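# Can you look at this prediction? I've put the sequence above it.
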Amino acid sequence: MSQLETNVTPRGKYGPLSQIPIQLPAIFDKTLDLILIVDQDGIITYANARLRELVGIEPEDVIGQTIFQLISEDEHKSVEEHWQAVRSGEPRAFETRFQRVDDGHTFCQIAASPIMGTDSYLFIVHDLTEAKSMQDRLLQAEKSAALGRLVAGAAHELNNPLTAVLGFAQILREETDDEMMQRDLDRIIRGALRARDVVRDLLAFARQQSPVRTEINVNETLEEALEGVSKRIQQSNVEVETRLEASLPALWANAHQLKLVWHNIITNACQAMAPNGGGELHVISECIGDYVRVTFTDTGPGIPREMMSKIFDPFFTTKGVGEGVGLGLSLCQGIIESHDGQIWVESTEGEGATFIVELPIPNEALIIE
């Protein structure tokens, strides 16, 4: 039997290899792509070691399962169309998502084709997750830059007349003794102050720049942010529990900007929990490898899955009219990324939300006592 002849060994580590040349499994395990072989019913008969990294499952554990058990449920319909074409002898290339065991997803491109002379089909799966992430970041940066220019112009045009309205209303409020007029002027002042806050948020979003950094203590910024929103915390009937790791490495960062991030996250948590009578907010700081991680976990209603991908988009908000313009988390993301860090959210609807921020530790970190 030559090296290219067929190995008729029955089920092995990766399944029945009756139609795979002897040397190919060893070669397949060295490739950067996931290699799957399925029969005419879509049953997986072979998977290489790359499956472990892409999905979190041992290759031998998927033998006998259908290819659809690896694919995210909402992708089944489109993949079924491609599968039927491949079964009829037509090679196909398409993108889809694999469901990971940790509930995450792996974005991938699949090249599928019949294996000539057999009743089997070859699936070569290329991981696109990092490429997709980079593409999304670039698109987000381009959108933010364009939006920032538009927002800055609009905010400046609003700021001057708004200052005049607020100033004259406050002067009239001080000069009049008419109670009805005072009440009306109070409404005007409250509305103008609200509008001023919106303009401030718009300008902050538009002016995202590289921060001026100094050596800071993250725990101090967290304590100051919590103190700054203590009234809102109390009004929302939220109990805060902190676990701040002592002797954290000092960071090279802008303390004011970080406090703005903490303020936004804490405020959002309070607003989410208040309608249900309050709840708990757990704030943790810790050193994880080369990063300082800050975690905010609330016991609120959580975030629906369909909103998770939009949560950091400019002007996306789940709040009612007059309660926010949807720039807070987008601003937070911009600040953290300008510090070479990352921010993300983990949530299951009905089970609260966790916002996680990681900031890099300088190469020559100093320990804060």
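That came in fine, so what should we check first?
# C-alpha only now, for contacts and for neighbours.
OK.
# Remind me what the helix or strand hosting Leu138 packs against, helices and strands.
Using DSSP states H and E, Leu138 maps to helix 129-175. Helix 129-175 sits against strand 105-114, helix 179-206, with contacts defined as 3 or more CA pairs under 8 Å, 6 or more residues apart in numbering; DSSP states H and E.
# so which of the ones you listed gets nearest Leu166?
helix 179-206 (5.8 Å; CA to CA).
# After that closest one, which helix or strand is next? Please name it.
Next in sequence after helix 179-206, counting helices and strands by DSSP H and E, comes strand 214-216.
# and the next element down the chain from that next one?
Following strand 214-216 toward the C-terminus (DSSP H and E): helix 218-228.
# So for the helix or strand just after that next one, what gets flagged as buried?
Next along the chain after helix 218-228, taking DSSP H and E as the criterion, comes helix 230-235. Using 16 or more other CA atoms under 10 Å as the test for burial, helix 230-235 gives Ser230, Arg232, Ile233.
# Can you pull out the residues in contact with helix 230-235?
By CA atoms under 8 Å, 6 or more residues apart in numbering, the residues outside helix 230-235 that reach it are Glu239, Thr267, Cys270.
# so the next helix-or-strand element following that helix versus helix 218-228, what angle?
Per DSSP H and E, helix 230-235 leads on to strand 238-244 as the next helix or strand towards the C-terminus. Computed by axes from the mean of the first three to the mean of the last three CA atoms, to 10 degrees, the angle separating strand 238-244 from helix 218-228 equals 170 degrees.
# Now do strand 238-244: which elements does it pack against?
Packed next to strand 238-244, using 3+ CA pairs under 8 Å, 6+ apart, are strand 279-288.
# what angle do the strand it packs on and strand 238-244 make?
Relative orientation of strand 279-288 and strand 238-244, computed by the same axes, to 10 degrees: 10 degrees.
# And here is the other one:
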Amino acid sequence: MKRFLAAFLLLASTPPLAYASLSTATRRAALTPELAMATVSGALTLLLAWRLLRRLEGLQAELEAERQHKSRFEAHSREMYEALERKLEERTAEMARQRDILVRTEKLAALSRLVAGVAHGLNNPLMAIMGEAVILRQRAAQPELAHGLELIEQQARRCAALVRDLAAFAGVEQRKVQPLDVHALLESALAQAALAAPAQEVQVLRYYWPEPLVVTGNMEQLQQALLNVIGNAYQAMAGRAPGRLTLRSRRTEAGLRLEVADSGPGIEPAALPYIFDPFYSRRASGQGLGLSVALGLVQGHGGRIWAESEAGQGTTVFIELPCTG
């Protein structure tokens, strides 16, 4: 190294004319350190440039990673905020629904107590009117008088049926319970509903669970509940021939589920929450007790009933009951 440095100093201190007069061997000896220094200098420059480039790339990678981390954090924060917002909305809606159910339950309880007293007070006079009308009609000699007494008897029986519905809604009737075949109850209620509308053209589709479904309950009450639901479906399909009534049954984890679907005009969303309220009816001639009675009877058997509908697409009523077989 000392030899190269001495040659370099000799070359640097030699004037150009003197350098030209140097021998070839001397010029070569002087050029060799110059090339070595240039090579070393270039190598150092390249190494420094490469290290700077690597450092710059590392900084860029760190910046990109930080940007991606920030982007992921912002996205995660946004998702968490949206999820919390949805949960808050759902919770608020659920609280409003529960509050509405509580208010309606309290109103129904008060109405049930009132209805129970009214039904009890009306039942005895109606029985007396019906009995006397039957006796007088049998003894009447004039056809006009017999016809009038028959009309009184018919209207009294109609009032008695209304009182029975009120009593069923109030839950004042206590009857014996027994194991019942749900499919047989459906068929019996269907036959009665069809007899009440003999001129109505309705196609009945049955999709029953392949095995028997047994529920423990009162036959008259459960049959009345199913008759009210199916009869309501027939009324919804009136004037829309041919109608289509679909009956489904299946077993669930909690028991059994029945579905009664009609092809009627459906129910508006604003009216759907009130169809089980007593005395609520969308028909001018309706009493508004059919579904209310069904609600009381189903709940009295430890079940629940609800409806789903869409305007123009028909209505489906769901009934869930505890299954014992």
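In hand now; what should we look at? Quantities reported herein were computed from a predicted structural model and do not represent experimental measurements.
# tell me the most buried of the helices and strands packed on helix 129-175 of structure 1?
strand 105-114 (a mean of 21; mean count of other CA atoms under 10 Å).
# and the angle for that one with helix 129-175?
Strand 105-114 of structure 1 and helix 129-175 meet at an angle of 150 degrees, taking the same axes, to 10 degrees as the criterion.
# elements contacting the following helix or strand past strand 105-114 of structure 1?
Next helix or strand after strand 105-114 of structure 1 toward the C-terminus (DSSP H and E): strand 121-127. Contact analysis of strand 121-127 of structure 1 by 3+ CA pairs under 8 Å, 6+ apart lists strand 34-38, strand 105-114 as its packing neighbours.
# which is the next helix or strand following the shortest one?
Past strand 34-38 of structure 1, heading to the C-terminal end, the next element that is a helix or strand (DSSP H and E) is strand 44-47.
# which one among the buried residues of helix 230-235 of structure 1 gets closest to Ala250 of structure 1?
Ser230 (25.4 Å).
# buried ones in stretch 206-221 of structure 1?
By neighbour count on 16+ other CA under 10 Å, the buried set for stretch 206-221 of structure 1 is Ala206, Ile216, Asn217, Val218, Asn219, Thr221.
# likewise stretch 80-88 of structure 1?
Buried residues in stretch 80-88 of structure 1, defined by neighbour count with 16+ other CA under 10 Å: His82, Trp83, Val86, Arg87.
# Helices - which of the residues you listed land there?
Secondary structure from DSSP state H places His82, Trp83, Val86, Arg87 of the buried residues of stretch 80-88 of structure 1 in helices.
# For the residues you listed, give me CSV that also has distance to Thr163 of structure 1.
Below are those laid out as CSV (distance: CA to CA, whole Å):
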residue, distance to Thr163 of structure 1
His82, 60
Trp83, 63
Val86, 66
Arg87, 69
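# Need the max-distance pair from the residues you listed.
His82 and Arg87 (8.7 Å).
# returning to that earlier point: next, format the buried residues of helix 230-235 of structure 1 as JSON lines and append distance to Val165 of structure 1.
Below are these laid out as JSON lines (distance: CA to CA, whole Å):
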{"residue": "Ser230", "distance to Val165 of structure 1": "31"}
{"residue": "Arg232", "distance to Val165 of structure 1": "28"}
{"residue": "Ile233", "distance to Val165 of structure 1": "31"}
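# Which single one of these is nearest to Pro25 of structure 1?
For these, the residue nearest Pro25 of structure 1 by CA to CA is Ile233; the value is 59.2 Å.
# I'd like the distance from the closest one to Asp201 of structure 1, if you could.
Note on Ile233 of structure 1: its distance to Asp201 of structure 1, by CA to CA, to the nearest Å, is 21 Å.
# now do Val218 of structure 1
As for Val218 of structure 1, its distance to Asp201 of structure 1 is 24 Å (criterion: CA to CA).
# ok, now Ile284 of structure 1?
Taken as CA to CA, the span from Ile284 of structure 1 to Asp201 of structure 1 is 27 Å.
# what's the helix or strand for His256 of structure 1?
His256 of structure 1 belongs to helix 255-273 when elements are defined using DSSP H and E.
# tilt between that helix and strand 238-244?
140 degrees.
# what residues are up against Val204 of structure 2?
Residues near Val204 of structure 2 by CA under 8 Å, 6+ apart: Arg244, Leu245, Thr246, Leu247.
# What's the match for the last one in structure 1?
If I follow you right, that is Leu247 of structure 2. Taking TM-score structural alignment for the superposition, Leu247 of structure 2 sits opposite Val283 in structure 1.
# How many residues are close by that match?
Using other CA atoms under 10 Å, Val283 of structure 1 has 21 other residues around it.
# can I assume it is in contact with Thr297?
Yes: under the criterion of CA atoms under 8 Å, Val283 of structure 1 makes contact with Thr297 at 6.7 Å.
# any idea how far the match of Leu247 of structure 2 is from Cys108 of structure 1?
Using CA to CA, Val283 of structure 1 is found at 35 Å from Cys108 of structure 1.
# Pro25 of structure 1 too?
22 Å.
# ok, residues contacting the helix holding His256 of structure 1?
211, 213-214, 216, 221-222, 224-226, 228-229, 232-233, 236, 238, 278-279, 281, 296, 298-301, 328-329, 331-332, 335-336, 355.
# what's the mean distance for that helix versus structure 2?
Aligned to structure 2 and superposed, helix 255-273 of structure 1 gives a mean residue distance of 1.5 Å (mean CA distance after the TM-score superposition for structure 1).
# got the helices and strands packed on helix 129-175 of structure 1 as JSON lines, with distance to Leu138 of structure 1 columns?
Shown next, in JSON lines, are these (distance: least, CA to CA, whole Å):
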{"stretch": "strand 105-114", "distance to Leu138 of structure 1": "17"}
{"stretch": "helix 179-206", "distance to Leu138 of structure 1": "17"}
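# looking at those, which is closest to Val8 of structure 1?
Checked against CA to CA, the stretch from those lying closest is strand 105-114, at 19.8 Å.
# roughly how far is the closest one from the heart of the chain?
24 Å (CA atoms, centre = their mean, to the nearest Å).
# and the angle from that strand to strand 121-127?
Going by the same axes, to 10 degrees, strand 105-114 of structure 1 makes 150 degrees with strand 121-127.
# packing partners for strand 105-114 of structure 1?
Counting contacts by 3+ CA pairs under 8 Å, 6+ apart, strand 105-114 of structure 1 packs against helix 50-55, helix 76-87, strand 92-99, strand 121-127, helix 129-175.
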